[in-house]
Structures are given as C-alpha cells and as structure tokens.
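Engineer: Okay, sequence plus prediction incoming.
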Amino acid sequence: MIRKHNTIINDVLGDYSLTLVDCLDTFVVFNDRKGFEKAVRDVIKYVSFDQDNKVQVFEVNIRALGALVCKRLLPAFQKSKTGIPYARVNLKYGVPINETHETCTAAAGTLIIEFGVLSRLTNDTRFEDAAKKALFGLWNRRTDLNLLGNVINVQTGQWIHTASSTGAGIDSFYEYLLKAYVLFGETEYLDMFNEAYNSVLRYVKDETGYLYRNVNMMNGGLMSNWVDSLSAYFPGLQVLAGDLDNAIKSHLLYYNIWKKYNAMPERFNFHLRNVELATYPLRPEFIESTYFLYRATRDPFYLQVGEMVLKDLEYYARVNCGFASIKDVLTKSLDERMESFLLSETFKYLYLLFDTENKINSMDDNFIFTTEAHLIFLPQKYLKKHSEIRPSMSGAERSFCSIYEKPSPSKHLFTTSVITSRSDADFARELVGFEERTLPLLDPKGICEVPKSDPQVIEVSFGGLQESHEDDLIYQGQEQQQQIIKYVDGLIANRLKGLKLELTKRVDKKGYDVTKGM
C-alpha cells in the first residue's frame, strides 16, 4: 500500500531501499557471505539518493550514511545559525523553506560517530566538524545541573521542551558521548559523558534505583509519570560505562514490563502501573541491554530473557511475510509495517546473545555498535594524536560499585543465576504491578542498607489563580486544590509557587521532615 502523504513513514523510508541498506552488516554478523554479496550488488544497482523526498537527518545518518548521502545532509547544518542541524532536509533541494526550527537533542547529538568516521576515511573534515559543532552546541546549552532538555530551536538555541530523561528525544545523545570516546579515544567526550551521567544518577534516577524519570532540566523536578521503551537501551550503556549495579537494576524494570505484556509498550506509567501508549514496533533496546549484560556477567538469566523475547516475537508478531509491528500490546493486534531496525538491530542482538562463539563477541578493540547496531571499526592510523593521560575521575565514576558475583561452579551451572537470587530482585516486579511469582520472595529481614538520596524540594503556593495550559495538570479554586501526589517512595509537586520547602525522607520511611525553608 502506497501512502504518499504519510509523513511519519515517508520521512524515514526516503524511497531509497532503506531496509536493504540498513541491514547490510546483518549479513556479516550472520556469516551469510552470499547474502551479503547479493545485497551489495543490489545496492549498487538499485539505490539512489537523488530523490525529491524530505527525510530525517538523524534517521538517514544512523541507517544509511555514506559520502554521497552525507553531502545531501550538510545543508541542515549550514542553514542553522547555531550549527545545530534542522531535523529534516530534502535529499535533492536541501532545507525546505517552511521547515520547522525544532529538533530534539537525540537527533542533533547522535551524529559524531558516523560523521567523524566518514571524515577520517575520506579526509574531508566537513562532516566531523559539522557534527562536533552540533554536539557542543547542545552541550554548551546545558543547565547548571548539567542536564539537557528534549527539544531545542536550531536558530535561537532556546529550549522548547525542558524535560530531561534517558528516553525518547535525548537517549542516544548520552550513548554517543561514551561511544565517541571508545572509538576515537579523545578524552573530551569522556569528560562530557561523566558530567552528564553523574547528573543523570543524581536527578533523573529515582531513589529506588530502578526508575529513570522525565525531570525538569532546570530544577530536577518530576515532569511525567512514565518511562518509554527507547530508554530500555540505557542498562546496556551503563554496562559499557562499567556501572553494573545500576545496569542490573534498571534492566529488571524493563524485564518485568515485558513479562507483564509479552512485549514492550511505548510508554509505561509507573504511577498507575499500566500501559500509557500500547504500541510496540519490535524495538531492539531491551534486547540490546540484555545482550550487553550477558556479555558482562555471563549470567544465564539473560539467556533466559532472550529466549522469552524470541518466543514472544514468534508467537505474537510472526506473519507469513516476516514480523509485524504490534499495534496494541494489550490485545496483540498487529500493524501493517515491519521496521528496518528489526533486522538491523533486534535480531542482530538476539543472534549475538545466543551465538556466544561469534567472532564479534571475542574481539577486543575500539569497535562499537552505533545506535542502529552497525559495527564500526577505526584503525589506529585514523585516530588523531592526543594525550594519553587519563582525565581525573568524576563523581559518576567514583559512584560505580558493581555488586555482581559469578555463580559458584556447579554441574547445574546453566540454571544458576545471581540475578534472580538477589534479595531485591522482585522489587522491580512490584514497581510495574506484575503479579506472577517467578522470582524468589524478598528476604523477610530486608536488605541491610540505608538508601541515600537527595532531599525532595517542593514549592507550596498560598491562594491566587494560575493560568492553565492544555497539557498541564494544574488545579484551581477552592474545590480543586493543588495536589502533591505520592508515587513509589517519592512526591510529585505540580506547578506550585510561593514557599519553597526542602523535605527529607525519614529513615523509617514514615513521612518527611522539613529540613529547610526558603
């Protein structure tokens, strides 16, 4: 079915055989030499980027970058006063006259790897220079909390949407800071990642250690009650950063969401413990994190997670001509669409999870998987000369405390898992409201650990009316008072003004003490 006016589909696909291009290195991972050779011949024969189509700069970069197409993306940077690129360009004519000035942090900050490698391979610095200017254009506009927002104006540099998170709209920004350091070996990217990650741990992660929320970039206040499926990549990034303890905890949250619905809904409301957006286009992020955690721990639990995912995809998404996106995880109804990332990422990570002897799993080099799971290697001759002195450790690095211990040898080693025997393993299950008892019960004596968290700061208003906006949860008048909503073990304060109070949770968890008034 051809839907010419469906922008959501067309500005990703671009009419240049996207799935073919996106899945080239999947043949390599599967060791399918004949399939790879045929695919390359088909690219040479059929693929052309000389198209009168408007496409997303971010999507074309991560799925189909090359010297030819990259030159067609450069106008997105050149037309911007800040150097932060427009979100879309026309492959033939450049930036459309009426194109929006809005772009998200992930779209503008997820270019440095592909553009940087292309510049070094072609000896054309334009690509890396443009991507680096965009990256620093975002970073230099961070708040005093070292947080970035979700949407920015490329011409004025003003933040339009101030939610900071690890999910949609900002996710791969963090990913490319760390992976740029791994690939290029330049410590400025590591410094930026350490600052950004430390702020994520302080302001975005909640006190349970399982949830990474949407917070206001200005003050760290909670802005919504949901997590999205894209943020399920973050445990994998935490593995790459060496933070196994936090990676294991955050992965358990998404594991229990999947167990509850046999899929990963686009949004899950952790306050209501229910689905907020029910679609699942067979995204790879949860599988990606499962793969990295298995490579780091070798715990058989993660193989069992992969088996669970594979069986659910076969049962609920398999159709005669492939796999269909799930339109509703509650009803399991399907959509008439299969995204290219299913073959490029989801199945690639599943394959590598189980193919433990795959050559890729034994490589020890500065290679990385891009955010589209493309393998990129960069030989030493392409690296820039830079100081070998390692930067001083930041607060984020000092906070790393891996608790993982491998199972003791046993003839039943495959079924032995440290993850499922953790005394806090079922806490994530309670967070998502999953009733099935597949994990051991909590130790009745609890965990001998006093949680450490920053004070909760709220503002309380006295009288006066406020103007409300369509999407804001603001209650007015005497009949509908402003609310402080309790969630898990925290508080939500919605748009309250007047007296600012600092509330610190009591050790016995029975209420809060006012520790400061401002």
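Structural biologist: Here it is on my side, so go on. Numbering: from 1, shown residues only.
Engineer: contacts and neighbour counts: CA atoms only from here.
Structural biologist: Fine.
Engineer: After the helix or strand hosting Phe292, which helix or strand is next?
Structural biologist: According to DSSP states H and E, Phe292 maps onto helix 285-297. Downstream of helix 285-297, the first helix or strand assigned by DSSP H and E is helix 300-316.
Engineer: same for that next one, what does it pack against?
Structural biologist: Under the contact criterion of 3 or more C-alpha pairs under 8 Å, 6 or more residues apart in numbering; DSSP states H and E, helix 300-316 touches helix 285-297, helix 347-354.
Engineer: Quick one: closest of those to Leu68.
Structural biologist: Closest approach to Leu68 among those (C-alpha to C-alpha): helix 347-354, 26.3 Å.
Engineer: and after the closest one, which helix or strand comes next?
Structural biologist: Downstream of helix 347-354, the next assigned helix or strand under DSSP H and E is strand 368-369.
Engineer: what's that following strand packed up against?
Structural biologist: helix 171-184, strand 375-376.
Engineer: one more time with 7 Å, if that's ok
Structural biologist: On a contact count with 3 or more C-alpha pairs under 7 Å, 6 or more residues apart in numbering; DSSP states H and E, strand 368-369 meets strand 375-376.
Engineer: Take this one as well and set it beside the first:
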Amino acid sequence: MESTSLRKRNAQPAPGTGGSHKGVDVCIRSYFARETWLNSRGHATHWQDHQADSRRHGSMSGSSYLVLLFLSAVAVIIYRNPTVVTEPLAEFIGTEVRHAEPRYANITADIPKRDAVVAAFKHAWLAYEPERDAMGDDEYHPLSHKGSNLTEAGGIGYTVVDSIDTMLLMGLHDEYTRAREWVATKMTFERDAQFNTFETTIRVLGGLLSAYTLTEDPLFLEKARELGDRIMPAFETPTGLPLSHINLAQRKGYKTPDNNGLVSTAEVSTLQLEFRYLSYLTDNDAYWDAVEKVMQVIKSSTMSTGLASIFMNPEDGRFVMSAIRLGSRGDSYYEYLLKQYIQTNQTEPVYQHMYDFAIRGVQEHLVKKSQTARLTYTSELIPERDRSGKVTWRLVPKQDHLVCFFGGSLMLGAVTTGAAVHPVTTPPQVKQLTPSGLRDWKTGYDLIETCMRTHETATGLSPEIVHFRIPSDGLAGSSMPNDWYIKGARPGAPPPYDARYILRPETVESLFIAYRLTGDERYRKYGWQIFQAIERHCKIESGGYASILNVDQVPVEYEDKMETFLMSETLKYLYLLFEDDSVLPLSKYVFNTEAHPFPIINPTRHANF
C-alpha cells in the first residue's frame, strides 16, 4: 500500500467445485456429520415423543407420520453422506471440501514464473541505475531516462533503499553490492527541505530496517538510527500525533498547508512497525514510546462504530468530521492495527481488540454487494450537514485500488484474531475459526475476487478508482456496465484520473497472502495474469516500466513515471507468490505497508492503555 499522495464489468461465473476453488480447504465432514447426527437424534426423539402423545390421544395423522418419516430419512442420508451439506456450504464460504483429515498445503516454487519476475526487476533497476544522473535520485522517469528528487535540496535515495531487500530476496548480489556502496558513500539525510513523515518512514526507514533484517549489516542499522532520530521531532505536538512533514536537516516538524494543519489518520498510525522495531534493535524506548502514544490517543478518540475518519487534529487528538473509507488516508490504519498485534507475537491484546472493533464496524457499515453480480466491495461514508446543521452520512459506492490490500489482510486477520485455535492449518478448517473469523475470511476471499474483476479491462490492469452501480445512481438504461465502472470515462474523451494504472501492488499483495494461507493455485494464476499484463502494456523496451493513463485503451498512452513501489512491492509480492513458503514465512515475519519484512518479536514491555 502507499500513501495518500502516491496511492488499492460484469462478473464471470464462479469456478465450479471441480477446479482449484479451495479457499479454506477444510475438514468439515466429520463436524457436520456430528451435527446432523445430533439433528437426526433430535428428529427421532421428537418422533418417539410424538408417537407416545398420539397413543395418549388415540391416533396420529397419516400426513404427520409421513413428514416425520421423510425428515428422519433425510437426516440419515446426510449422516451417511455429509457432502450434500458441506460442499454447498464450502462453496458459499469460498472453500472446497476434499479431505476428511486436516492437511497442510505444500507450497513449492514455480521457478520459471519466479525467474520471469526477477528478469522484470532487473529490467526496471538496470534502467534506473546506469543513468549518469539518476542513481540515488528519489524517482525515475523511464521515457525521458531521467531521475528526479522530491525536494530542491536533493533526495535521500527513495528508489535505492526501497529496492534493496527485493534484490537480496532475488539473489541479485551484484546489484545489491552497488546499492549498498551508494548507501555507504553517498546517502545523506542532511537535506534542508520538508519530507513527508509517513513516506520517509515506510520507504526509507523501513527499507533500511529490512535490509538489516536480511543481512545484519550494521551499516543499515546505523543509517536507520540516524534517520529515526531526525524524524522524531515530528512527534513534538501537544498530543504526540506527528506532523505530516519533517525537515531532516533542521530536525523540525511542519504542518502541511494542504489540509489546514490536520494530519492523516493512516499516516500517523502507520509508523508503528518501523519505530517499534528500531526501538527493539537499539534498546531506545523513545522510539517505542512515541508511536505507542499515537495509538493511545487514537484509542481514546475512537468513534462508537469502530471506524476512523481520515483526518485528525494534532492539537487536541480528536477525529475531524471527514470521510470514512478504506482507501487513501484511511487504508493502512486498519492494516497496522492487525500488524502491530502480529509484530508483537500476539502479546498485545489492546491491538487485537482495536482491530476486531474496527473490522466489525467495516463489516457493518462499509461492506456492500453490487446490484447484479453481487460482487463484494467497500463503500465510503461522506459527512454532510443539512440546513439545520445536523450531520448525516452519505454512502458512496467508490472503491480505490488501494482497498485491494484489504482482502488478503482480512484473511490474515481471520487466522490470527479470528482463530479459535493456534496455529491453524494451511488452509484453515472451518472449525478452527470463530464466527467472526469465518465472516472475515469470506469477505476477504470475496474482495479479492472483486478486485480481480476490476482487472477485466482492455489491458488486464485495474484502474485507480472504480464505482459500483446502485439503484439511485441515475444510470438505469445507460450503456454503463451493470456492476462497476470508471467514473467519467467516455469513448473518444480524455481519460479521467480514475482510469490510470500506476504500477500499484495492492491486488498482488492480497494474492500473495491468500496463496500463503491456502495453497490455492487460483491465486498464482491471477498473479501471473497481472504480471503478463504489466509486461505487455507497461514495459518500456529501452528500460523500465511506466504508468498508463487509461486501462481501457490499447495501445496504451504512458505517463513518464516509474513509482518506487514497483520494485519495492509489486514485483516483490509477485516474486514471493511464485517462491516457496520457506522464504519469509508469515509465521515469522510481518510486512510493513511498503512490503519491507520485519521479524516478529517478543517484546519485554506492553501497552498500558
């Protein structure tokens, strides 16, 4: 997932149960056999009681006798062949029942596809690195073959540091050696300019920490410590909510004029994994204290629904009346509630409770179904005041591509906070999940399917934003597709902003998580389709990859920009999707919102709020 400034048609029939439609490949035959046996005993007992009652009253109607006999026969059939119940149920929750005993998926590498992703990474990196003036620049422009920085004072190596752990995972030793040399000799944070606090944390601090995780090279930890110290003044506000920008040379936080001094909820609540891990490595509690204070403030201001509006006031620590959504400025708040619980080895119940409360709110208020194909999607709530000043909330059927992280996140939460036992199998069994876990698993599964539907475009790539049809949208009888559409898109007209694809990772992030949790080959199939679409439409033959302006137009029109998250996230998650599950297992690592892996830790301290 990405920040707010840089950042997750009609449905096809669901595959039949004879395919690879596993989802949770569950052992529920014995479970439902027991339930139907109890039911059959109930029917039999009821029958016996009814017979005794009939004898007392002298007779029993023939029709009642036939009904009870029929029900008893059905119960016996279900007991002897429970698949008549379990298979439809499994289809309903996104599963396929195949085994009577628990099993663990055998996830091995698909070497040809994995290596194709490595080749794509090299095509991207080797376009950026050799350019005389690009190496070390924050961003790269593949059409003009130039680099650029985020400030006039110079860059801090966003592209380099964001990519290092991907090189390490892919075994690109020569590329890694040169990148490390740049960090050692040319990287500097002495830049008298304002950098986005959130972006600098998730990309650069996160990249340095993950490089240290994979190498234990003290160079990366020392750089991470220096950067962390330079960012810390951003937390110096009356509430401890960090300001949105930080001058790294001055070591001073700044408000942004864009949002009237407010801070983004997602941005202040998506620094915790990085600073907590830095604290763990350096034994400096100041980092931990700063980000934990943020969570304490958020918890004390939580709305009664469990949801969070997208802006907060750093002066009083309160949520400001603003949109509620899982897209930009809201997305990673929900992501990090779960991941903080995972990072601390499930020893911090406060984050489990905050996550469960928030997801219950999402399920009750934001999750909806499209009107024709019944696709699961998430809406936004927009506050409005009527003439009397009363606030009402308008539901808007709009979903950012950013939201596509949420399917995999929900499935991960289902086997973590929603698990009845630990650990669960791969894939989990129905009886291993609580009712809320089953609810979240199904919603996550369905959201991934919806996100794949949004890839049903001329290019096979998903647009930045989609809207879903609702009865009140005034589009009845129009040529708009029945379920989702790109708002403002018209034949022959310039494409709207919503129609672009900027190399985003959110769908493939969910595919990676879902595959690791299930072993279901459908997720690798989906990932390969997306990778091929990127290769076909975004690849620049002279080097690098570019964003495209309209996913429904072929041939495509390019935007001269290669986002850093292509190499940090999109290609990394695709690589891991086709790698075996011994590489960065989800039981041992947690990924920050920029796909940088950190180890799960056993903290010696715990939240006191």
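Structural biologist: That came in fine, so what should we check first? Note that this is a predicted model, so its numbers are computed, not measured.
Engineer: that older thread, once aligned, what mean separation remains between the helix holding Phe292 of the first structure and the second structure?
Structural biologist: Superposing on the second structure and averaging over aligned pairs (mean C-alpha distance after the TM-score superposition for the first structure), helix 285-297 of the first structure comes out at 1.1 Å.
Engineer: Which stretch of the second structure lines up against that helix?
Structural biologist: Counting by TM-score structural alignment, helix 285-297 of the first structure lines up with residues 506-518 of the second structure.
Engineer: same question, stretch 189-197 of the first structure
Structural biologist: Mapped onto the second structure using TM-score structural alignment, stretch 189-197 of the first structure covers residues 351-359.
Engineer: so how far does the matching stretch sit from its counterpart in the first structure?
Structural biologist: Stretch 351-359 of the second structure: mean distance to aligned residues in the first structure after superposition is 0.9 Å, counting by mean C-alpha distance after the TM-score superposition for the first structure.
Engineer: where along the stretch 401-550 of the second structure do the strands fall?
Structural biologist: 465-468, 484-485, 547-548 (DSSP state E, counting those that start in this stretch).
Engineer: what does the stretch 1-150 of the second structure give?
Structural biologist: Taking DSSP E, counting those that start in this stretch as the criterion, the stretch 1-150 of the second structure carries its strands at 139-141, 146-148.
Engineer: Point out the most buried one among these.
Structural biologist: strand 139-141 (a mean of 25; mean count of other C-alpha atoms under 10 Å).
Engineer: could you say what helices and strands that strand packs with?
Structural biologist: In terms of contacts (3+ C-alpha pairs under 7 Å, 6+ apart), strand 139-141 of the second structure is packed against strand 146-148.
Engineer: Which residues does the strand it packs on contact?
Structural biologist: For strand 146-148 of the second structure, contacts defined as C-alpha atoms under 7 Å, 6 or more residues apart in numbering pick out Asp133, Ala134, Asp137, Asp138, Glu139, Tyr140, His141.
Engineer: count of neighbours near the fourth one?
Structural biologist: Think Asp138 of the second structure. When neighbours are counted by other C-alpha atoms under 10 Å, Asp138 of the second structure registers 22.
Engineer: and of the strands of the stretch 401-550 of the second structure, who's closest to Tyr377 of the second structure?
Structural biologist: Across the strands of the stretch 401-550 of the second structure, Tyr377 of the second structure has its closest neighbour in strand 465-468 (8.2 Å, C-alpha to C-alpha).
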